[in-house]
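**Student:** I'd like to go over a predicted model; first the sequence, then the structure.
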Amino acid sequence: MAFALRRRRRGPSNFQRAADGSMTLVEHLRELRTRLFRASLAIVVGFGFGIWLASPVRRLLQQPYCELPGSAPNGRCQFTQLGPADLFLLNLKIALWVGLILAAPIWLYQLWAFIAPGLHKHERRYAYIFTALAAPLFVAGAVLAYFVIAKGLGFLVGLAGEDVTNTLEITRYISFVTNMILMFGVAFEFPLIVLMLNFVGIASARRLLGWWRVAVFLFFLFAAIVTPTPDPFGMTALALCLCALYFAAVGVAFVNDRRRGRGREIYAGLADDEASPLDLTPEPVTAGERIAPPEPVAAPKPIDRGYDDVT
């Protein structure tokens, strides 16, 4: 009982005060400073674990090239280092990325806790849904990119003739692999944009379905540009995955429209350039109610009686 009373006397939390607008600007800045400090501390701790995991992650990224036939003529898969500190800086870069990924739940929560009070309740619910879907979609795109790179490197390395030795520079190779993973992961977030357009009411499900030809063409064009090889395997795999995600997002949009009752409006079935039908059925005219005569208006007072001696 005493504990409940003590909790009741503590007053509203910072989240509630920020949501109702009672928090001052200085308090907002202090909260931002606190959350940035917590997020930075989490990233620093993740960076420490990233230094420990940098070498295993780098070997994992090297695996697609090392599994190619002829990549290890002496029994060991070797890369070239042009500068004396290139490998050290590369490990630090990998450690930073690993640290950002490991600390993502903490710094994302700090960012969300600072932004969420300014959103409505339904907007927070949508943000939870989109965040829960964004991470698995990005991981799926990254996994697909890893397999596409494994197929594409065989074609790229095979272009070298007998007078060219395939010895890849380590930093450029890792940048190539990470950029491909990043592009594939971001591309898999496109269905969330489609759902966002539908949930905020900008595009209906029928309109999104009407754009399927343009969407499929753009997916194949994007896949042809970002895939490292001209072979149809990588391009088709990425384009088909994007098409499947697009149609799945359109299906969710149809469910959302049916739940909200969209498309049942009076003019929902008409095109933009089509005139609405007119109802020409005559209606009977009945006599209206009798209007009472207005009350008589009192006569105005004389002007000399409307003012006193002062005015």
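**Tutor:** Structure's in. What do you need?

**Student:** use CA for all of it now, contacts and neighbours both
**Tutor:** Fine.

**Student:** so which residues of the stretch 51-200 of the chain form strands?
**Tutor:** Shown for the stretch 51-200 of the chain, no strands are assigned by DSSP state E, counting those that start in this stretch.

**Student:** just the helices in the stretch 1-150 of the chain please.
**Tutor:** Per DSSP state H, counting those that start in this stretch, the stretch 1-150 of the chain carries helices over the ranges 2-9, 14-20, 25-66, 86-102, 104-115, 121-158.

**Student:** mind putting these into CSV with mean neighbour count?
**Tutor:** Below are the helices of the stretch 1-150 of the chain laid out as CSV (neighbours: other CA atoms under 10 Å):
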stretch, mean neighbour count
helix 2-9, 9
helix 14-20, 15
helix 25-66, 16
helix 86-102, 18
helix 104-115, 16
helix 121-158, 16
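
**Student:** these: which one's closest to Ile193?
**Tutor:** Closest to Ile193 of those, according to CA to CA: helix 121-158, at 9.5 Å.

**Student:** just want the angle from that closest one to helix 25-66.
**Tutor:** If you take axes from the mean of the first three to the mean of the last three CA atoms, to 10 degrees, helix 121-158 sits at 30 degrees to helix 25-66.

**Student:** on that earlier part again, in CSV: the helices of the stretch 1-150 of the chain, plus distance to Phe247.
**Tutor:** Below are the helices of the stretch 1-150 of the chain laid out as CSV (distance: least, CA to CA, whole Å):
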stretch, distance to Phe247
helix 2-9, 49
helix 14-20, 37
helix 25-66, 31
helix 86-102, 30
helix 104-115, 29
helix 121-158, 15
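
**Student:** looking at those, which is nearest to Met180?
**Tutor:** From these, taking CA to CA, the stretch that ends up closest is helix 121-158, at 6.2 Å.

**Student:** looking at the helices of the stretch 1-150 of the chain, which is closest to Gly210?
**Tutor:** Gly210 sits nearest to helix 121-158 of all the helices of the stretch 1-150 of the chain, at 23.7 Å, using CA to CA.

**Student:** tell me how far Glu189 lies from Gly158.
**Tutor:** As defined by CA to CA, to the nearest Å, Glu189 lies at a distance of 33 Å from Gly158.

**Student:** ok, and here's another one to check against it:
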Amino acid sequence: MVKKKTKKNPDEMSFLDHLEDLRWHLLRATLAILVGGGVAFAMKDFIFNDIIFGPKSAKFWTYEMLCNISKFFKLEDSFCFTELPFRIQSRTVSGQFSAHIWTSITAGFIISFPYVMYQFWAFVAPGLKSSERNNARWFIFITSFLFFIGVLFGYYVITPLSINFLGSYSVSEEVFNDFDLSSYIGLVRASVLASGLIFELPVIMYFLTKIGLVTPEFLKKNRKYALVFILIISALITPPDIASQVIVAIPVLILYEISIFISKIVIRKQRKKEKQRQT
């Protein structure tokens, strides 16, 4: 008769035991990504025609919205067009197959993100207090919510702004834009994932405050430096025009202010607990 394997006490686990535990969590997270990637691989037409190449179409939701806004305010119709002046082609033998594989894996990571966060929390939770472990559901929900909001922002704002600017940019009428498939998908992937990770800023600040590396006073004092850093990040992930950088910088600045508020709450709770211990 095989004995049922019991969960070891974290205080009694050796370094190798922790590594073994980490290995199983990483394997489960990887398996979830592969399963999600397999689903995306099977949905090739929807993933590529509707999602990946969606921002290439003049009928894309963002372009139509910006076109209506520009007409309403009687501005230049820079987002009112019938076709973007570029083509996408694959110039390597395995280009389309490789794009299919890596796009499916990226989609699998996005789909399985909540489960990946759950595995991360399941690894660190045994070392936390019972009151902190009870916040697992909120941690998974908040991190997933912020990530998905960031992904949508990257897809519906950063990606179309970048594609519209770079796809219509020309140094001469003699040059026609023929973008390689991997370059185009790389732009979409980088915009979406970078935005998703940037939107995790409040969660990151929460943990940095918990371990004492960040305080509300520090965040307020360095707000001007944070603004410069945010503008640099916005310039890196958007086209080199002021309007696009401002559009991206605004939500990140809002997230920074939210981070200050969260940091205040964490510090307030910590001070309250210290007072309770002293009395």
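**Tutor:** That came in fine, so what should we check first? Note that the coordinates shown come from a computational prediction; the quantities given were computed from them, not determined experimentally.

**Student:** what would you report as the TM-score here?
**Tutor:** For this chain pair, the superposition-based TM-score is 0.73 by TM-score structural alignment, normalised by the length of structure 2; 247 aligned residues with a CA RMSD of 3.3 Å.

**Student:** hang on, the earlier thing: among the helices of the stretch 1-150 of structure 1, which comes closest to Cys241 of structure 1?
**Tutor:** Short answer: helix 121-158, nearest of these by CA to CA, at 9.1 Å.

**Student:** so that closest one versus helix 104-115, what angle?
**Tutor:** 140 degrees.

**Student:** now for helix 121-158 of structure 1, which elements pack on it?
**Tutor:** If you count contacts as 3 or more CA pairs under 8 Å, 6 or more residues apart in numbering; DSSP states H and E, helix 121-158 of structure 1 packs onto helix 25-66, helix 170-187, helix 190-199, helix 232-260.

**Student:** residue in structure 1 paired with Glu217 of structure 2?
**Tutor:** Using TM-score structural alignment, the partner of Glu217 of structure 2 in structure 1 is Arg206.

**Student:** so how far is Phe46 of structure 2 from the residue positioned nearest the centre of structure 2?
**Tutor:** Nearest to the mean C-alpha position of structure 2, by CA atoms, centre = their mean, lies Gly196 at 1.3 Å. For Gly196 of structure 2, the distance to Phe46 of structure 2 (CA to CA) stands at 21 Å.

**Student:** swap in Trp102 of structure 2?
**Tutor:** Distance from Trp102 of structure 2 to Phe46 of structure 2, by CA to CA: 15 Å.

**Student:** pretty sure Ala160 of structure 1 contacts Thr167?
**Tutor:** No: assessed by CA atoms under 8 Å, Ala160 of structure 1 is found out of contact with Thr167, at 10.9 Å.

**Student:** shared neighbours of those two, anything?
**Tutor:** Counting by CA atoms under 8 Å, 6 or more residues apart in numbering, Ala160 of structure 1 and Thr167 have no common neighbour.

**Student:** which residue packs closest to the match of Glu217 of structure 2, ignoring adjacent ones?
**Tutor:** Leaving aside its chain neighbours, Arg206 of structure 1 sits nearest to Phe254 (7.7 Å; criterion: CA to CA, 6 or more residues apart in numbering).

**Student:** mind listing what that neighbour touches?
**Tutor:** Shown in contact with Phe254 of structure 1 (CA under 8 Å, 6+ apart): 204-206.

**Student:** aligned partner of it in structure 2?
**Tutor:** That one, Phe254 of structure 1, aligns with Lys264 by TM-score structural alignment.

**Student:** trace Pro126 of structure 2 over to structure 1, please.
**Tutor:** In structure 1, the residue paired with Pro126 of structure 2 is Pro117, using TM-score structural alignment.

**Student:** give me the distance between Ile51 of structure 1 and Ala150 of structure 1.
**Tutor:** Counting by CA to CA, the separation of Ile51 of structure 1 from Ala150 of structure 1 is 26 Å.

**Student:** what helix or strand is the alignment partner in structure 2 of Ile225 of structure 1 on?
**Tutor:** Aligned counterpart of Ile225 of structure 1 in structure 2: Leu236 (TM-score structural alignment). Leu236 of structure 2 is part of helix 223-237, with elements assigned from DSSP states H and E.

**Student:** buried residues in that helix, which are they?
**Tutor:** Buried residues in helix 223-237 of structure 2, counted by 16 or more other CA atoms under 10 Å: 223, 230-231, 233-235, 237.

**Student:** angle of it against helix 181-198?
**Tutor:** Relative orientation of helix 223-237 of structure 2 versus helix 181-198 (the same axes, to 10 degrees): 160 degrees.

**Student:** check the mean deviation of helix 223-237 of structure 2 from structure 1.
**Tutor:** Taken against structure 1, helix 223-237 of structure 2 registers an average deviation of 1.8 Å after superposition, with mean CA distance after the TM-score superposition for structure 1.

**Student:** centre of the chain versus that helix, how much separation?
**Tutor:** 17 Å (CA atoms, centre = their mean, to the nearest Å).

**Student:** just checking, what packs against that helix?
**Tutor:** helix 181-198, helix 242-278.

**Student:** and the shortest one against structure 1, how far off on average?
**Tutor:** For helix 181-198 of structure 2, the mean distance to aligned residues of structure 1 following superposition is 1.3 Å (mean CA distance after the TM-score superposition for structure 1).

**Student:** what about Trp112 of structure 1, distance to Val139 of structure 1?
**Tutor:** Distance from Trp112 of structure 1 to Val139 of structure 1, by CA to CA: 21 Å.

**Student:** quick one on the thing from earlier: can I get the helices and strands packed on helix 121-158 of structure 1 in JSON lines including distance to Gly99 of structure 1?
**Tutor:** Shown next, in JSON lines, are those (distance: least, CA to CA, whole Å):
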{"stretch": "helix 25-66", "distance to Gly99 of structure 1": "4"}
{"stretch": "helix 170-187", "distance to Gly99 of structure 1": "15"}
{"stretch": "helix 190-199", "distance to Gly99 of structure 1": "26"}
{"stretch": "helix 232-260", "distance to Gly99 of structure 1": "28"}
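
**Student:** figure out which of these is closest to Asn14 of structure 1.
**Tutor:** Between those, helix 25-66 lies closest to Asn14 of structure 1; by CA to CA that is 8.7 Å.
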